[in-house]
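**Q** A predicted structure for the sequence below; I have some questions about it.
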Amino acid sequence: MNNNWFGGDGFNTSGFLNSLGNLVLALLVLLIGFIIAKAISAGVEKLLKKTGVIRKYGTPKRRSSTAEGDKDSPKKWTPEKVAGTIVFWIVMVFVFILFFNILNLNIIASPLVDMMSTILAFIPNILTAALILLLAYVLALVLKTVVVKVGHKLVQNRKVRDSKYVKDSSNLGSYVDSAGTIVFYLVLLMFLPGILGALGIDAVSEPFSGMLASFLSFIPRLVAAALIFIIGWIVAKIVRDIVSNFLHALGADKLGARLGFDKALKDTSISSIIGTVVFVLIMIPVTISALERLQVAGITDPAINMLDDVMAMIPNIIIAILLIFVGLFVGKWARRFVADLLARLSFNNVTSQLRVGGWKASGNGMTPSDIVGYLVQIIVVILFVVEAFQVVGLSFLVDLGTAVLAFLPSVITAIVILGLGIILANVVKRILASLFEGSELEVLSSVAKYAIMALALFMALDQLGVADTIVNSAFILILGAVALAFGLAFGLGGRDNASRYLDKIERKAENTEMNKENARMEREKMKQENRNEGSKHTASTPPQEAVHDDVDQRPVDNDWSGDDLSRDTSAWDSVNDADDFPENDQRGHNNPYAPDDFDNDRRGE
C-alpha cells in the first residue's frame, strides 16, 4: 500500500489522486507504445516481404507441395513475421520500462533498463558486423559474377572445347558455376574473422583467424607448386613426344622387331617405352620441386625422400634393363648357335636311340636340338637376370637365382645319366637279342634293359639329391630282393629246371657260335672259288677280247647280307626242343645221328 495515500490524520486524497493520475498515464503510455510497436513490426514485416532479402538469402529452398490443402493453408510463421515479432518486442521492452518508471516500480524497471542498456551498447558492434557482412557479401557476389562470366566465355570458345586436354565439354558449364560458388563462399570465409571480432566473440574469432591466416599463407605456396607441376608436366610431355618420334624415325621399332621384341610388346613399341621413361625421369624432379614449395614437412619429407631414393636407383635400373636386353639378345643367339651345331652333329637322331615314340619334328614342331637350344637360352637369360638383380640390390632374388643356377648342373647331369642309361639299355637289349636267338630268351634281354634303366633312374635321383637316404635304401632293398628271389628260385625250388634251362641256354649259345663260324668258313670258300674261276677265265681269253669284251655281267655275290645269313642258318636251328643233341663228335660239330639215349632220358624225366 502506497503511504502517500494516507496522511497523519487519515486518508490522503491528494496522494491518491496523484497515484491515480500516474496509473492512468502509465496505461496510456502502454497503450500508445503497443500501437507504435505494432506499427513498426508491421512496417518491418512489409518491408522485408517487399524486398525479399530474407527469402532470397536467408532460407533454404523447400520442396514444393502438390497437395491443394498445403497451397491454400496460410503459413503460421514466416521469416518476415519472425523479424517483425522481434522488432515488436524490442519496442515493447522500452514501453514497459516507461510504464514501470511512471508507476515508480523501480525494482522491476531496473533489470529491464540494464538489459536494454547492454543491448543498446552492443548495437554499434552489431552494426559494424552487419556492415562488414554486407561488404563481404557484395564483394563475394561481384567476384562470383566475374568468375562465372569469364568462365562461360572461355567455355564457349571453340579452341577450348576442341582442345585435346578437354575430354567432355558438356560439363564445362557446371564446372564454371561450381568455381563461382567456391569463390563466393571463400570470400565470405575470409571476412568471417572480422565479423566475429566486431561482435566481440574472441573465443571463436581468434582460433578461426589463426586458421584462416595459415590457409591464406598456404595459398601462394599451393599455387606455386601447382604451376611448377603443370609446367613440368607440359615440358615432360613435349620431350616425350620428341624422343618417341625421333627414335621411331631412326628405326628403333624395326630393330626391336628384328630382335623379337614385337611379340612381347604387342600394344606398344620400343620408342614409346623409351619416351615414357624419359617422361618419368623429368617428372620425378619436377614433383620433388613442387612438394618442396608446399613446405608441409609431414607430407613432403617422406615423399621427397622416396623420390630421392628412386632418383638414386635410376642409373642402376637402367643398367639392369640393359643387362636384361643384352641377355635376351645373347640368349637368342646362343639358342640358334647351339641348335644349328647339334643339328649338324646329328643330335636329332637321339630320339631313335632313346625310343621316344618315333618323334619327328614337322611343321612348327621342335627337334631335340631346338629343345636344347631353348634350354641354353633360358640359362643365359637367367644368368643376366641374376646379374641385373645384383645391380639393383634385390638380394633375395639374387639368392634365389643363384640357388637355381647352382642346381642346374645337377639337373643336367641327371638328364645325361638317364639318357645314357636308356641308350645303353637299348644297346644291351639288341646285343642280347642277337646272341640268344629264340622267343624264349627275349625275357632275359628285356630284364637286362629295364634293370639298366632302373639303375640309371636311381643314379639320376641320387644326383638330384632327392631324398638320398630313401633312394639309396630303396635301391639296395630292391637289388637285394631280386638277388634273393633269383637265388631262392634257382637254388631251392627250381634247381633241376634251372640246370636244364641253363644247359639249354649254353647249347643255344654254342650252336649260334658254330653256325656263325660255319657260315664264315663257307663264305670264305665261296670267295676262293670265285677267285679261281675268275683267274681261269682271264687266262683263256685273248688280250684284245679282254680289252673290248665285257666281263660276265652277272653279279657275283662275294658277301652275304645279314638276311641271307639268317635264312641259311635258320635251317640249321629248325630242330625242335626234343632234338637238341648234347653229344658232339671229336671235331666239335653237332652230330645229328647220335644215339637216342639223351632223348630217352629226357622223356623219362
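**A** The structure has been received and is ready for your questions.
**Q** alpha carbons only for contacts and neighbour counts from here, please
**A** Will do.
**Q** Give me the neighbour count for residue 132.
**A** Neighbouring residues of residue 132 were enumerated by other Cα atoms under 10 Å; the total is 19.
**Q** how close does residue 471 sit to residue 280?
**A** 55 Å (Cα to Cα, to the nearest Å).
**Q** now swap in residue 24 and tell me
**A** With distances taken as Cα to Cα, residue 24 is found 93 Å from residue 280.
**Q** And here is the other one:
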Amino acid sequence: MNDYFNGNLHGRGFDAMYYWEQFQPILAAVAILLVGWIVALLVAGGVKKVLQKMGTDQKLAHATGHRSNIEVIVSRVIFWVILIIAVIGALNVLNLTSVSGPFSNMIQQFLLFIPSLLAAVAVGFIGWILANLVRVGMQKLLARTQLDEKLSSDVGVSGLSQNISEIVYWLILLLFLPIVLSILGLNGLLFPVQNMVNEVVLYLPNIFIAGVIVFVGYILAKIVRGIVEGLLASLNVQQHAEKVGIFKNSNLPKLLGSFVFALVIITALIIGFEALGIEAISQPATAMLYEIMNAIPHIIAAGLILILAYVVSRFVANIVVEVVAGTGVDEIPAKLDLQRFLGTTKISCV
C-alpha cells in the first residue's frame, strides 16, 4: 500500500515537472512580450514628450513651410523597434530560431545603421542651419541695398532679393546632399547627385559672370537714360513737340529715355545669356537685337518724315485758312442766316 502511494505521488511529481517544462517557455515568451510592449510604450511616449517640449514639429513647419508630424513618426519607429526586439526574444525563448532569424538580422542591420543615420542627420542639420543663416544674411544684405525697390520702379521686377536668397539656400543644401548620401552608403543616388553638384559648381563662375554683366548693364542703362532725358530736356524737345501739336499727353524725353534703357538692358541680358552658354536664347535674341538696331535709323527717318509732313501740312493749312478767310467767305453763312447751323465753325477752317 505504501509503495503504491509512494509510486503514485512520485508519478504526479514527475507529471507536474513535465508540464512545467513544457509551459515555462511559453510563459516566459508571454512575459517578454508584455514587458517589451510596456517598455516600448513608455520609451515611445517619453521620446514624443521630449520632442513636443522641443517644439520639433513647429520648428520644422516654420523652416520648410509645410506641416510636419515628425514627433509621431519618431515615437512610432522607436515603439516598433523595441516591440520587434521583444518578439525576437520571445521567439528565441521558444527555440523558433527559423522565425526569429530574419527579424534578428533586420534589427542587427538597423542597429548597425543607426550611427550612420545619426551622422547623416547631424550633417544635414548643420547644412540646414548654415543654409538658413546664409539666406537670412543675404536677405538683410540685399534689403540694405534697396535692390527690390530700384528694380521694381525701373523695370517692374519685384521680389528679386527673396529669389536670390532662396537660390543660395537650396544651393547650400544641394552641396550637403552628397555628403549625407555618402554617409548613408546610398551609392545608387550618390553618383547622379554628385555629378549634378559638380556640374552646378563648374557652372557657378558663368552664373557669377552673367550676374555681373547684367548688373553693370543695369547701371549703364540708368546712366544712359539719365543722359538722354537730361539732354532732351535741356533742348526743350517737349515744348517744341507740343508747339507742333504732337506728344501733348506724354513726356517725350522720358519716353525716349525708357526706350534707350530697354535697349541697353536687352543687350546686357543677351551678353549674360551668352556667358551662360544658353545659345537657344542668346542667338534668337541677338538676331532680334540686330534687326532692331538696323531698323532704328529707318524708324528715326520715318519719324522725322512724318513730323516734317505734319508740320508742313499744318503750315500749308494755316496759309489756306488765311487765304480763304481773306476772301470773306466766312461772312456768307451769317448773311444767309445759316451760321446757327454751323455754330462756331468757320467755312475757311473746314
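**A** Arrived safely. Here the structure is a predicted model, which means the values were calculated and not measured.
**Q** What would you report as the TM-score here?
**A** Once superposed, chain against chain, the TM-score is 0.67 (TM-score structural alignment, normalised by the length of structure 2); 326 aligned residues with a Cα RMSD of 4.9 Å.
**Q** Could you tell me how many residues sit around the counterpart of residue 326 of structure 1 in structure 2?
**A** Using TM-score structural alignment, the equivalent of residue 326 of structure 1 in structure 2 is residue 308. Look at residue 308 of structure 2: counted by other Cα under 10 Å, it has 13 neighbours.
**Q** next one: residue 253 of structure 2
**A** When neighbours are counted by other Cα under 10 Å, residue 253 of structure 2 comes out with 22.
**Q** Residue 238 is in contact with that one, correct?
**A** Yes - Residue 253 of structure 2 lies in contact with residue 238 (Cα atoms under 8 Å); the separation is 7.0 Å.
**Q** which residues are in contact with both of those two?
**A** Common neighbours of residue 253 of structure 2 and residue 238 (criterion: Cα atoms under 8 Å, 6 or more residues apart in numbering): residue 232.
**Q** roughly how far is the helix or strand harbouring residue 42 of structure 1 from the heart of the chain?
**A** Here residue 42 of structure 1 sits within helix 13-51, counting by DSSP states H and E. Put simply, helix 13-51 of structure 1 sits 85 Å off its chain's centre (Cα atoms, centre = their mean, to the nearest Å).
**Q** residues of that helix that come out buried?
**A** If you call a residue buried by 16 or more other Cα atoms under 10 Å, then helix 13-51 of structure 1 has these buried ones: 15-16, 19, 22-23, 26, 29-30, 33-34, 36-38, 40-42, 44-45, 48-49.
**Q** what about the longest helix in structure 1?
**A** The longest helix of structure 1 (DSSP state H) is helix 106-156.
**Q** Summarise which helices and strands it is packed against.
**A** helix 79-102, helix 172-198 (3 or more Cα pairs under 8 Å, 6 or more residues apart in numbering; DSSP states H and E).
**Q** Just the buried positions in the shortest one, please.
**A** In terms of neighbour count (16+ other Cα under 10 Å), helix 79-102 of structure 1 has its buried residues at 80-81, 83-85, 87-88, 91-102.
**Q** so how much does it differ from structure 2 once superposed?
**A** On superposition with structure 2, the mean distance recorded for helix 79-102 of structure 1 (mean Cα distance after the TM-score superposition for structure 1) is 3.0 Å.
**Q** Please name the residues that touch the aligned partner of residue 78 of structure 2 in structure 1.
**A** Here residue 78 of structure 2 is matched to residue 87 in structure 1, going by TM-score structural alignment. Counting by Cα under 8 Å, 6+ apart, residue 87 of structure 1 makes contact with 37, 40-41, 44.
**Q** Shared with structure 2, which of those?
**A** Shared contacts between this structure and structure 2 among the contacts of residue 87 of structure 1 (both residues aligned by TM-score structural alignment, their matches' Cα atoms under 8 Å) comprise 37, 40-41.
**Q** Using a markdown table, please lay out those residues together with distance to residue 199 of structure 1.
**A** Output for these, formatted as a markdown table (distance: Cα to Cα, whole Å):
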| residue | distance to residue 199 of structure 1 |
| --- | --- |
| 37 | 27 |
| 40 | 26 |
| 41 | 25 |
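**Q** check contacts around the residue nearest to residue 43 of structure 1 when sequence neighbours are not counted.
**A** In space, and not counting its chain neighbours, residue 43 of structure 1 is closest to residue 84: 7.9 Å by Cα to Cα, 6 or more residues apart in numbering. Counting by Cα under 8 Å, 6+ apart, residue 84 of structure 1 touches 40-45.
**Q** One more: residue 372 of structure 1?
**A** Per Cα under 8 Å, 6+ apart, neighbours of residue 372 of structure 1: 335, 338-339.
**Q** Now render these as CSV, adding distance to residue 505 of structure 1 and secondary structure.
**A** Shown next, in CSV, are the contacts of residue 372 of structure 1 (distance: Cα to Cα, whole Å; DSSP: H, G, I helix; E, B strand; the rest coil):
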residue, distance to residue 505 of structure 1, secondary structure
335, 51, helix
338, 48, helix
339, 47, helix
